[in-house]
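the following comprises the amino acid sequence and a computationally predicted model.
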Amino acid sequence: MTASTDTAGRSPALDPRRWLALTVISVATLTVVLDASVINIALPKAQAELGISDANRQWAVTAYALAFGGLLLLGGRVVDFVGRKRSFMIGLVGFAVASMVAGVAPDGATLFAGRALQGVFAALLAPAALSLIAVTFTDGRERAKAFGVYGALQGAGGAVGLIAGGVLTEYTNWRWCLFVNAPIALAAALAAIPTVRESRAEGERRYDIPGAVLVTTGLVALVWGFTHAAEEGWSSALTWILLAAGLILLVAFVAVERRTSHPLLPLRVVLDRDRGGAFLASLLIGAGMFGLMLFLTYYLQVNLGYRPLHAGLAFLPFSAGIIAAATFGAPLVPKIGPKRLMASGTAVALIGTLWLVMVKATGGYLPVVLPGMILTGLGLGVFFVALPNIALAGINPSDTGVASATISTTQQIGGAIGPALLNTLYVSALAGFFADHVKPVPWAVQLHGYVHGYRVAFIASAVAFALALAAITLLIKKHGSSDVPTDAPVHAPSERESLMIVGSDSAAFWENHYVRLSNQWGTQPNAVLEELVTTLAPAPGTALDLGCGHGGDAIWLATRGFDVTAVDVSPTALQRVTTGARARGVAERVHPARHDLAHDFPEGHFDLVNASYFHTPLDIDRGKVLRRAAAAVAPGGLLIIVEHASIAPWSWQAGKDVHFPGPEEVRASLELDDSWTAERCHAPERTATGPGGQQATVTENVIALRRAS
C-alpha cells in the first residue's frame, strides 16, 4: 500500500516524566541493594534470638545473595518479554511480602527461606529497574546522568544498609531491618503506576529453565564449598567435591547456552570483548567490596567495641565517598570516557584497601580506617557510574534486560563468593595464629589474632581489585562512550565519494546472494531500527522498506502496526518476506514489491521510509536513490538511514575505508530544505553477526530525519 496518511504526528523523543520515573526506580534500586547488607549488623541479635549456630548464621546473608545472583539472568530475560514495568511492579510487591515472611520468622530456617524469597523477587526487580532507565533515557548525556544516580545508589546501598541496620537494631528490633522494606516497596509500586511507561521486546517468550537451574545450583555448590572449607578445612573431601561440582555445573551451563535456541544468557552478550571485560571487573569488584565490608564490620564491633549504631555511622565516609564520586563523576563520562574512569576508580579503591592493612588491634579508626574508607568509597563510586556505559553500549534492545541483569548478577555473585572465600582465608589465618598459643587464649591476644585475619582478608580484597584493574586495562578497548554523540568535525568528501558503492549487475548479484545465503541469515530486525522506532515512537501508518532483504525489518514494522511496502530486486528475498510475514501472522500488512530503485521507484508517500543498510553493487548514483526516498516521506514522517562506517569482514566491501556523512552533509546531499530536522545522529559500535554466525565489531552511522507536518 502506497497511500499517505495525515494522522502521523510528531511524538516527543523524550519522555516528559522520565525524571520522576528515575526517582521511583532509584528508590526501588536502593531498597534491593540496601537489603543485601542491612542484615549484617542485626545478625548477632537475630542469631541469639532464633538459636542459629555459628556454622549456619552466614546463610542469612548468602541465601539472599545466591537467590538474587543465581536468578538474575532469568529475571533479565523475563523482564524483556513480559514487560519491564509489569516485572518492576511484581518484583516490588513480592519483595514486600518476602520481607514480612523473613521478619516474622520463628526460627533460622524460616529466616533463611524468607531471605532467599527476597532474593527471588530482587532478581526480577533489579534488571527491570536498570533496563527501564536504559529505555526511558534516550539522550546519551541524560542517560549518563541517570546511570550516575543508579551508580551512586548501587554502590552506596550496601553501606547505607549497615547504617540503617544499626539504627533499627539499636532503637527498635532486628526484625524491623526486614519489616521496613514493605512500606517502601509498596509506596514505590504505587508511584510507578502513573510515572513509568511500559516497554517490552518483540519475539517468542521462551525461557531457559535448564540454564537457570544449572547456573544457580553451580553457584550454590561453589559458595557451599567455600563455607565448608571454613568449617572443616581444605583437607576435607567434601570441600573439593562441592567445588568440583560447582565448576562442572557452570561448565554445563555454558554448554547449554551454546546449544539452546532461547538462551538464558546469550553468549554474544558476554563474548563482546568490552562488555566481557566490564562484567569480569564487576564480579571482582563485588567480591572485594562485600568481603571488605564484612570484615570492617567485625573490626569495628569486636576490636574497637563500637555499638551497632556507632558501627553503622562509622561507615558514613565510605557511603559518602561512593555517592559523591558517582554524582560528580557522571558528567565526566562523555568527556573522559568510561574505561579511563573505571580504571582510575579501581586504582584508587585498591590504594584505599591496601591502606586498611595497617589496622591495629585496639585503635586506629582516624589514622587508618577513615582514610582507607574514603579512598575506597571514592574509587568504587567512579567505577559504578562508568560501568553501565560500557556494559550496555551498543546492546541489542531485546538483550537490554539480560545485559542489565548481568551487571547486577556479577556484583551479587561476587558478593556471595567473595565473603565466603575471604572468610575461609580469615579462619585459616586465625587458626594458624592461635596454633602456637596455649588455651585459653587471653583476650588481648585474641584481638591481635583477629587483626591478623582481617589483614589477610583486606589483602585478598586488594588482590580482587588489582585483578579487576587488569581486566579493565587489558580487555576493554573503548576509551569513549558510544552512547554520547561527538561534535568533532569530520572529513567531508564529495557526494559521489560518500554516497556511492561501485560493483556489478545489481539484480543478478542480489538474487545469487540471497539464494546462496538463504539458510544462513535469520529474519530478525536490525537493532538500530528497533531502538529508533521504539524511542521516537512514530504513530503507526504506512512504511516503505528499501532493500528489504530477508524481511526482518518489514515484518517487525508490521508487528508494530505499520502497513509496509517491502522492496527488493531479488525474487528469493521477496519470497522469504512473504513466508516470514505469514508465519508471524502479519501477511495482510506486508506487501512485497520488486523494484530496481535505480530505474523505477515505488509511488506514493509514506509515514516512515527505512533506508537502513541500503546497499547496491550497481554503478549508480546512490544519492539519487536516497533523494527519491526522502521525496517519498509524507509530512510529519521519518526517514531512517543506518550505514556501516566500518565494514564487516563478510561484506563484499571488506577492507574498504567507507565514509558516511553527518546530518548536515546528508541534508545537503539529499537537497533537503529547512522543513527537515535531525532527530538522531550518532555513530555507535555494535557486534554484527554474519552468515554462518561469525561476528565482528562494526561502527554505524545512524541518522533519523523528520519532515515537518
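Good, I have the coordinates. For clarity, every value in this text was computed on a predicted model and none was experimentally measured.

for the rest of this, base every contact and every neighbour count on C-alpha atoms.
OK.

now for the closest residue to residue 12 other than its chain neighbours: which residues touch it?
Nearest residue to residue 12, sequence neighbours excluded (C-alpha to C-alpha, 6 or more residues apart in numbering): residue 536, at 6.8 Å. Applying C-alpha atoms under 8 Å, 6 or more residues apart in numbering to residue 536 gives the contacts 11, 12, 13.

show me what the helix or strand residue 291 falls within is packed against.
For residue 291, the host element (DSSP states H and E) is helix 273-298. Contacts defined by 3 or more C-alpha pairs under 8 Å, 6 or more residues apart in numbering; DSSP states H and E place helix 273-298 against helix 267-271, helix 370-391, helix 400-434, helix 443-475.

mind redoing it with 6 Å?
Other elements packing on helix 273-298 under the criterion 3 or more C-alpha pairs under 6 Å, 6 or more residues apart in numbering; DSSP states H and E are helix 400-434, helix 443-475.

now do the strands in the stretch 101-250 of the chain.
Here the stretch 101-250 of the chain has no strands by DSSP state E, counting those that start in this stretch.

how far away is residue 625 from residue 125?
Here residue 625 is placed at a distance of 47 Å from residue 125 (C-alpha to C-alpha, to the nearest Å).

next, the one to line up against it:
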Amino acid sequence: MNPHPTQPGQTPSAPRRAAVLSVLAAAQFTVMLATSIVNVALPQIRAGVGLSDSGTTWVVNAYGLAFGALLLAGGRAGDLLGRRRVLIAGLALFAAASLAAGLAASSVVLITARVVQGLGAAAIAPAALALAMDLFPPGSGRGRALGVWGAVSGAGGAGGVLLGGGLTQAWGWPWVFHSVALAAALVLVAVAALVPRTAGRKAGRFDLVGTATVTLALTCLVWGLTTARGAGWTDGGVLGALGAAATLLAAFAVIELRRPNALVPPRLFTTGRVAVGNLLMALLGSVWIALFFFLPLYQQQVLGSSPLATGAGQLPLAAANMLGSALAPRVSRRIGAAATVTTALLAEAAGLLWLSRISADGSYLTDVAGPSVLVGLGLSIAFVQLTAFAVDGVPPQDAGLAGGLVNTTRQVGGAIGLAALATLAGSVTAHASTHEPHLEALTAGYRAAFTVSAAVLAATALLAVILTRCTGPRTAAGSTRPAADPRTPRISRLSRTR
C-alpha cells in the first residue's frame, strides 16, 4: 500500500518528486533494456530454439511491433483507468512474459512471449511518461526531467547490449530474459511503494474498433516488409500484406474522424508541435533500433568479438548518450529548439556515415569507437527535444495518450526501419556473396544499412528545418497558460527558434 497518497492537484515535495522520477525512469529503462538486450545474444538464441535467419529478426520485431501497435491503447488506458494502476499491471505482465521467454524451448514459445512482453511494455511506457510529466509542469524542471528520460532511454538501449553480452557469455542466452524479469519485478515493488496515488477512473470509453484496425494494419505492414527479405518484393503474400496495411491505415484514419471516443482524437494535433514531434520521432526511430541490431552483428560476425567484448564496446555510445541527454535542455535554451534538433540529427547522420566505412579487416578502435560517440550524442539530444515537442501544450487529460503516441511513432518507425534495412542488407549481402568472400559480403550489407540510415537522418534534419519554421507551439484549445517567467524557460519557449 502506498503510504503517501497524493490528492489530485497536490504537488509532492522536491525530494519525493526526485525519488518518484527515479522509479518512473527505471520503468522506462527496463522497457528499453528489453529492446536491445537480445541483440548480442541473437546467434545463440537462433541456435538454442532453432530459428531461421528471418525468424531471428522476429525476436526483435515481435516485441517492437506489439509494443508500438498497442502503445496508443496503453496510453488511453492510463488516462481512463488510472496511470499508476496501469503501470503496475503492465510491469507484472512484462515480468511474467520475460520469465517465460527465458524458459522457452521452442521458437513459437519465444516469439509469443516477446509479443506479450511488448503488450506489457505498451502499458508501462506511456503511463510512466505521463506520471513523470504530471510531477513537473512546463518549465525548467520539466526540461531536466526530459533530460533524465532521454538518458535512461539511451542507456537502456546501449546498456542492454553490454548486459546481454556479459550474461550470454557467463550463463547463456536465457539470462538476458531472466534479468529483465528480475528488473521489472523490482521496479514494480518500487512503484507500489513510492509512486503516489492520483485520481481514479475517468469518464470515457475505449476505441476498440480503432485499436483493432491500427494493430492489424501495423502487423500487416511489418510482416510484409520482413517477409520481403526472403521472398522478394514481388511475392504475392508480400504485396497482399502491404496492400492490406495501406487499406487498413486509411480505414483507421476515417474511423478516427467519426468516432467521439477516437483512439487518436484530432484535437491532439492542434496543440503545440505534437504532429511535428511525432513525425520526426518516427524517422529517428526508423534507424534507432536498426543501429543496435546491425552494430553488434558486425562486431561479432565480422570482427570476431565475443559477446562480452561486443557489449563492452557499447560503453562509449552509452556514455555519449547520457551526456547528450544531460546537455540537451541547455543546448536548446542557448540556440533554440529547432536548431538543436537539426544539429543533433546531422551529428547522428555524420556518425552513421562514418560507420558506413567499416571494413571486413577493420577493428573496433578504428571502425566503431569514434562514430559511436558521435551517434550517441546526436541520438540523445534529438530524442529529448522531440519528446518535448510531442508533449508540448497537451492538456492533462490527454497526457497518457500523448506519451503513448510519441512512443508509438518511435517503436513503429523502428520496426519498419529494421524490417526495411534488414531486407536491404540481406539483399546486398546475397548479391555480394556471388563474387566476394563471406565476411566481405556481410560487411557490404552492413555498410549499405548504415549509408541509408545516414541519408534518412539527413533528410529528417532538412524536414525539421522546414516544419519547425511552419509551425509553432500553440496553447491547447480551452486551456490557458500562465505568463512565462523570464527566469524559468518553459517547454513552449524552448520550442521556438531564434
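Good, I have the coordinates. Treat the numbers as computed from the prediction; the structure is a model and nothing was measured.

returning to what we had before: now, which of the contacts of residue 536 of structure 1 lie within strands?
Residues of the contacts of residue 536 of structure 1 located in strands (DSSP state E): none.

buried sites along the strand or helix carrying residue 566 of structure 1?
Secondary structure assigned from DSSP H and E places residue 566 of structure 1 in strand 563-568. If you call a residue buried by 16 or more other C-alpha atoms under 10 Å, then strand 563-568 of structure 1 has these buried ones: 563, 564, 565, 566, 567, 568.

repeat that for stretch 52-71 of structure 2.
54-71.

from the residues you listed, which land in helices?
The helices, defined by DSSP state H, take in 54-71 from the buried residues of stretch 52-71 of structure 2.

and the contacts of residue 536 of structure 1, which are buried?
The buried subset of those (16+ other C-alpha under 10 Å) comprises residue 13.

quick one: residue 254 of structure 1 is in a helix?
Yes: per DSSP: H, G, I helix; E, B strand; the rest coil, residue 254 of structure 1 lies within a helix segment.

circling back to that earlier point, so which bit of structure 2 is the helix or strand just after the helix holding residue 291 of structure 1 matched to?
Downstream of helix 273-298 of structure 1, the next assigned helix or strand under DSSP H and E is helix 308-314. Counting by TM-score structural alignment, helix 308-314 of structure 1 lines up with residues 307-313 of structure 2.

other residues contacting that stretch?
Applying C-alpha atoms under 6 Å, 6 or more residues apart in numbering, the contact partners of stretch 307-313 of structure 2 are 161, 162, 165, 166, 169.

what is the neighbour count of the third one?
Burial of residue 165 of structure 2, expressed as a neighbour count using other C-alpha atoms under 10 Å, amounts to 28.

hang on, the earlier thing: more crowded one of residue 625 and residue 125 of structure 1?
Between residue 625 of structure 1 and residue 125, residue 125 has the larger neighbour count (other C-alpha under 10 Å), namely 33 against 21.

contact partners for that one?
Applying C-alpha under 6 Å, 6+ apart to residue 125 of structure 1 gives the contacts 88, 91.

which position in structure 2 pairs with it?
Taking TM-score structural alignment for the superposition, residue 125 of structure 1 sits opposite residue 124 in structure 2.

quick check: its match vs residue 184 of structure 2, distance?
10 Å.

do residue 331 of structure 2 as well
33 Å.
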